[in-house]
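Participant: A structural model of the following input is requested.
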Amino acid sequence: MSIDLWLEADDQLPEDALGVLLREAGAVQFELENGSVGFAFQSGPNAFPRGADGAPRIKAEDPRGLGFAVASRCVFRPTSGEYDECMADLRQLLESVVERTGAHFVVSFQLEETLFLNSGKGLQCL
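Facilitator: Next comes the predicted model:
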C-alpha cells in the first residue's frame, strides 16, 4: 500500500511552474510510459504533477475554509521507510512555492487529513 500526499493548488501554480520548482528542489525528472512526467527526489519520494483533470473542486476532505478553483495537483509518494525525508523535501518545496508564486494550496494525507496550506498568509503547518 502506498502513502499519497496530495498538493492541490490554484492557478498561480500551473503544472509547468511546479515542474520547475521540483527540479530546483533537486528532483530529477523522468518520463512515464503514458507520456506524462514524474520527479524523483534523492531521498526517495516521487512526485507526479498534473493539471486539475477537469475537476476544479478541492478534493481534500478538510480544506480549512479554502475555496479556490484547483488548477494543478501533485501526488507525492514516499517510498517505504522514507516518510520523514519526504516531509522535509515537501516542506522545502512548499516554502519555495509560497515565496516564488504566492499560490493558494492545500496539502493532505490521502485527501483525508490536511497537513499544510497557504491561504495567502504564508505556509501553515497543521
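
Participant: CA atoms for contacts and neighbours, from now on please.
Facilitator: Will do.

Participant: What count of nearby residues applies to the residue lying closest to Val75 once chain neighbours are set aside?
Facilitator: Leaving aside its sequence neighbours, Val75 sits nearest to Trp6 (Cα to Cα, 6 or more residues apart in numbering; 4.7 Å). Residues within reach of Trp6, counting by other Cα atoms under 10 Å, total 25.

Participant: I'd like the structure of this one too, to check against the first:
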Amino acid sequence: MSLDIHLEADERLSITTIHKALSELGVLDTDNNDHTAEGIFESGLSVSAAYELNDHTLYAEDTKGMTFPVAIRCYIRIKWPEPEGFSAFGDLERFIKILTTKTDANFVVSFQYESTLYWRNSDGLQVA
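Facilitator: As a prediction, the model looks like this:
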C-alpha cells in the first residue's frame, strides 16, 4: 500500500533548495540535476521534485486562501510497510520543516490534492 502526497510551491522554492534539504536529511538514494531532485528515505518515503513548465495550476482543493502559479511540484510517496524503527510521516515532517528554514516560498502539501496537511504562507508554516 502507498499514499501519494503533493507539494505545490511558488517560484521562490528552487530545485537547489530541495537538493540541500534532502542532502541534510541524509536520504539514501539521490538523483539530482539542475531541473529535478529525487531522494528516498530509509523509512520508504520518496521525494521527486521538478520545475513545472506547462501547467501552473494549484490543484490542492484547500489552498488555505492562497493563490499562486505553481513553479515546483514535489511528488511524495509513502510506501508501507515501514522498516522497524522508521517513520515515513516523521520524515515528511522533517522534510517540510527544513524546507521552511531554507525558503520563504508559499506552498501547500496535500494528500492526493484533497486534504491539506501543511501550508506555508506569510504567517509561516502551518499544520492541519
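
Participant: The residue nearest to Val75 of the first structure and Leu111 of the first structure, how far apart?
Facilitator: Separation of Trp6 of the first structure from Leu111 of the first structure (Cα to Cα, to the nearest Å): 6 Å.

Participant: still on that earlier bit, spit out the contact partners of the residue nearest to Val75 of the first structure.
Facilitator: For Trp6 of the first structure, the contacting residues are 73-76, 106-111, by Cα atoms under 8 Å, 6 or more residues apart in numbering.

Participant: cutoff 10 Å now
Facilitator: With contacts defined as Cα atoms under 10 Å, 6 or more residues apart in numbering, the neighbours of Trp6 of the first structure are 47-49, 59-60, 73-77, 106-112, 114-115.

Participant: out of those, which are buried?
Facilitator: 47-49, 59-60, 73-77, 106-109, 111, 114-115 (16 or more other Cα atoms under 10 Å).

Participant: Tally up the residues packed near Tyr51 of the second structure, please.
Facilitator: 20.

Participant: Also the one 5 residues further on?
Facilitator: In terms of burial, His56 of the second structure registers 17 neighbours under the definition other Cα under 10 Å.

Participant: One more: Val37 of the first structure?
Facilitator: Neighbour count of Val37 of the first structure, defined by other Cα under 10 Å: 15.

Participant: For the closest residue to it other than its chain neighbours, the count of nearby residues, please.
Facilitator: Nearest-residue entry for Val37 of the first structure: Glu31, 4.5 Å, with adjacent residues in sequence omitted and distances by Cα to Cα, 6+ apart. Glu31 of the first structure: 10 surrounding residues under other Cα under 10 Å.

Participant: likewise Thr100 of the second structure?
Facilitator: Close neighbours of Thr100 of the second structure, defined as other Cα under 10 Å, add up to 19.

Participant: what about it, distance to Met1 of the second structure?
Facilitator: Look at Thr100 of the second structure and Met1 of the second structure: by Cα to Cα, they are 29 Å apart.

Participant: With Val27 of the second structure instead?
Facilitator: 21 Å.

Participant: of the two, who's got more company?
Facilitator: Val27 (19 against 6).

Participant: Who are the contact partners of that one?
Facilitator: 21, 38-43, 45-47, 91 are the contacts of Val27 of the second structure under Cα under 10 Å, 6+ apart.
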